[in-house]
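>>> quick one, structure for this:
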Amino acid sequence: MTDNLTEGLDELARELDRDHVFHSWSAQANPSNLVIASGRGSRVWDHSGREYLDFSSQLVNVNIGHQHPSVVQAIREQAELLTTVAPSTVNLARGEAAKRVVERAPSGFRKVFFTNGGADANENAIRMARLHTGRDKVLSTYRSYHGNTGAAIVSTGDWRRIPNEFARGHVHFFGPYLYRSEFWATTPEQESERALQHLRRVIEAEGPSSIAAVLLETIPGTAGILVPPPGYLAGVRELCDRHGILLILDEVMAGFGRTGRWFAFDGYDVRPDLITFAKGVNSGYVPVGGVIISDPIAATFDDRVFPGGLTYSGHPLAMASIVAALDAMASEGIVDNAREIGATVIGPALAELAERHAAIGEVRGEGVFWAIELVADPATREPLPAAATGRLKSALVERGLLPFVQDNRIHVVPPCVVTADEVADAMVIYDDVLRTALEGEG
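Sure, this is the predicted structure:
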């Protein structure tokens, strides 16, 4: 293609988007001008060939990288065989996908209910918990995001819950976040102990016999990549067991390699009752999610109808993409790469970055799941203003890096296949942009 023709395709894409596409979580009068036409691995580009390092993994879901050939081929082959099938039928691709998923789960999980994404995975996990326990309330943290459907958005703790509070029976509490502790803690151990005491009191005040489940992101993602302190998740498990409350762990963002483990909870002393997933299981190549169900909860519905279903539950194209993605991740050592590069490359590089920039209040994370928390004042920890963060985001894109920016944070979340050289390139860009775009701040 000529330069004029390829640039014309970019402009056509923008024009069609402005005229006809209604975007999520956006004021529609301020459209994005960023065009993505294709990609490979950790890089994407527009029609004219301008390339970007994708350190957002789009929405923290492209774990296997863009356009992995074996996953693309599996989708193509499944499309030629059978493009769709009713969820009530038996289909080999669905069974193979479920088998791959439960092989990564703890013992005692043999069944998967497939959904269209993470929101309806959490929606159905909540439904299962309520029906299994005969109780109504669901407890979740204020710093959380669980999806944009009825119960999922009300389980969410951030601002997006407030205009959407139509579902019943949801109670929120504060989880651990030592850098901005709600509990006046000064050590991870204190933060864990005091956060657990806070949850204990919320459970007591709400009435334990009214609570069906505690729903937690194993590591809250959009809320700030808040790695739980020692003993916290085990303590939540103990509180749930004491009162007959189910524990639902939301692994939609943190699961399938993101933390350098198949599931984030594999790094903690905890076993949930229900596990929700989506995003990373097939890197978002085809919309899919699901609930991994522990055997006692699955048995509840052996002779009792589960009152939930989706037309596209276990869609063949999505199932084929799961099988191919999980097989490739295992055979190519992709989860190991995420763990190794996080520990030996990303973590140390971000620590060095923090030493050079007073605007970095804290760096935290693991695997390919990190956050840079930006402050206007290191002493008071006042968050960097939104205008300054917006300038950073624009400058990063201009320099050829796609960031995931949320509130006063830059989330460093490349695909699990990212290389050390790509991380080094990204760190140069972060360093330069933090130096130039924040002159006069703080």
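>>> every contact and neighbour count from this point should use C-alpha atoms.
Will do.
>>> secondary structure class for residue 249?
Applying DSSP: H, G, I helix; E, B strand; the rest coil to residue 249 yields a three-state assignment of strand.
>>> dump the residue contacts of it.
Contacts for residue 249 (Cα atoms under 8 Å, 6 or more residues apart in numbering) come out as 215-218, 272-276.
>>> please provide the structure for the following sequence as well, for comparison with the first:
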Amino acid sequence: MEQYTVPGYTSVDEAKAVAARAYELDRKHVFHSWAAQGSFKPMVVTAAEGSYVWDGNGDKLLDFSSQLVNTNIGHQHPKVVQAIVEQAQRITTIAPHHVNDQRSEAARLISERTPGDLNQVFFTNSGAEAVEHAIRMARVHTGRNKVLSRYRSYHGATALAINVTGDPRRWANDRGTEGAVHFFGPFLYRSAFHSTNEAEEEQRALEHLEQVIELEGPATIAALILETVPGGPGIIPPPPGYLRGVRELCTKHGIVMIADEVMCGFGRTGRWFAIDEFDTVPDLLTFAKGVNSGYVPLGGVAIAPHIAATFNDRPYPGGLTYSGHPLACAAAVATINAMSDDGVVDNARIIGETVIEPALREMAQRHSSVGDLRGRGVFWAVELVENQSTKAPLAPYAGTSQAMVEMMAECKRLGMLPLMVSNRIHIAPPCTITADEAREGLEILDQVLKIADSYAT
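Sure, this is the predicted structure:
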């Protein structure tokens, strides 16, 4: 692979030396998440800029993963970096019970973009914490305990958030003690309802959900949480009327509806929030990741007035030392303003509609391993199968396979960093990606799919 000057280093050799030392110390002292420590061989990242990162060998890789689908504004955006620097020169940290101008401004900017009248914000440090607090608000507001969440979902790794998660990352942590009840959401390609079209899938999924609510007892259910567009479990946009149907069921039974927009919010689907496409307003909305592209950890809950009113005369029973941290909020203010000024949300939509989707549709016609394509904006999944008729996945659910391992290696060799989950390749570049950069990554994907085809029948 061609080598380049690595940003921030005088030479590639210097970058390699720093990377070697970092890797040595990492393997001695760093305990990594979601990994068996003994066999884990993480990639060193020595630099990042725009849509690219540089690995420990000095090789430049197109970041088609946005790391963990969070660098929505790209790496090292100068306006955001400068905002962090300027805020650090004024106030680096302040307790959450004081007023800070960046926190106030961030809350205003977020409230202007959330759907409906969700105009108050509780800040957290992550998406998982946002989910924890949203559920806590719902439980206090309703006086109920149970929480409904769908299978094929991910809501975080803290104790409650991992229990309401609906994918296998939950299993090792689930003791059945958090009041979580799971249901099937709509997913036509692997329908739990034997549907043959999207309209059937929507209707049957809503009928199933209503039955779960009735059998669990509506008066026992505090909240229903669902990712507007489930991300980690497969990027599965819902049918057009599904979320409105969920909203109606929640309203009917006094259940708080929580929209998890941690991954799909802030431009990822080509809208400020994915739920904007579906003409639905939840009671609570969780966010993180794209709110400031992860430059400084930040998350939060956007709150409807009737939920906020619960705490007008009673204290909210929760808080965080770093809630609304000024460095994180300064990064959020700069990110949101830059996204508005530069038309980043529209760019994500246009790139998705004019570059990514057409290219993927064309690839699907030529590659026997492609079973399904799903997505919006710069948020797509290519589901790979051994056989298009049987839909047998190219890797087991919650696992991997030799085919996927080979494809990951080939992507990196050709200069692209993908996000692979089970039998899927997720396409999630920064929302700022250019058409030429998107084509570059898609051309690499086209080459790599030949490996998948060799395993398909």
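>>> top of the contacts of residue 249 of the first structure by number of neighbours, please.
Within those, residue 276 tops the neighbour count with 32 neighbours, counted by other Cα atoms under 10 Å.
>>> any idea what that one aligns with in the second structure?
The alignment partner of residue 276 of the first structure in the second structure, by TM-score structural alignment, is residue 286.
>>> for the nearest residue to residue 82 of the first structure once chain neighbours are set aside, which residues are in contact?
Excluding the flanking residues, the one nearest residue 82 of the first structure by Cα to Cα, 6 or more residues apart in numbering is residue 316, at 7.1 Å. By Cα under 8 Å, 6+ apart, the contact list for residue 316 of the first structure reads 78, 82-85, 91, 93-94.
>>> can you tell me what residue 316 of the first structure aligns to in the second structure?
Alignment note (TM-score structural alignment): residue 316 of the first structure maps to residue 326 of the second structure.
>>> quick one: the aligned partner of residue 6 of the first structure in the second structure and residue 76 of the second structure, what's the gap?
Counting by TM-score structural alignment, residue 6 of the first structure corresponds to residue 15 in the second structure. With distances taken as Cα to Cα, to the nearest Å, residue 15 of the second structure is found 18 Å from residue 76 of the second structure.
>>> so which residue is dead centre in the second structure?
Centroid-nearest residue in the second structure, with Cα atoms, centre = their mean: residue 263, separated by 2.2 Å.
>>> just to revisit the earlier point, residue 15 and residue 76 of the second structure: which is more packed in?
Set residue 15 of the second structure next to residue 76 and count neighbours by other Cα under 10 Å: residue 15 wins out with 23 against 17.
>>> remind me which helix or strand the more buried one belongs to.
In the assignment (DSSP states H and E), residue 15 of the second structure maps to helix 12-29.
>>> after superposition, how close is that helix to the first structure?
Averaged over the aligned pairs, helix 12-29 of the second structure sits 1.8 Å from the first structure after superposition, using mean Cα distance after the TM-score superposition for the first structure.
>>> for that helix, buried residues please.
Buried residues in helix 12-29 of the second structure, counted by 16 or more other Cα atoms under 10 Å: 12, 15-16, 19, 23.
>>> please consider this matter closed, and thank you.
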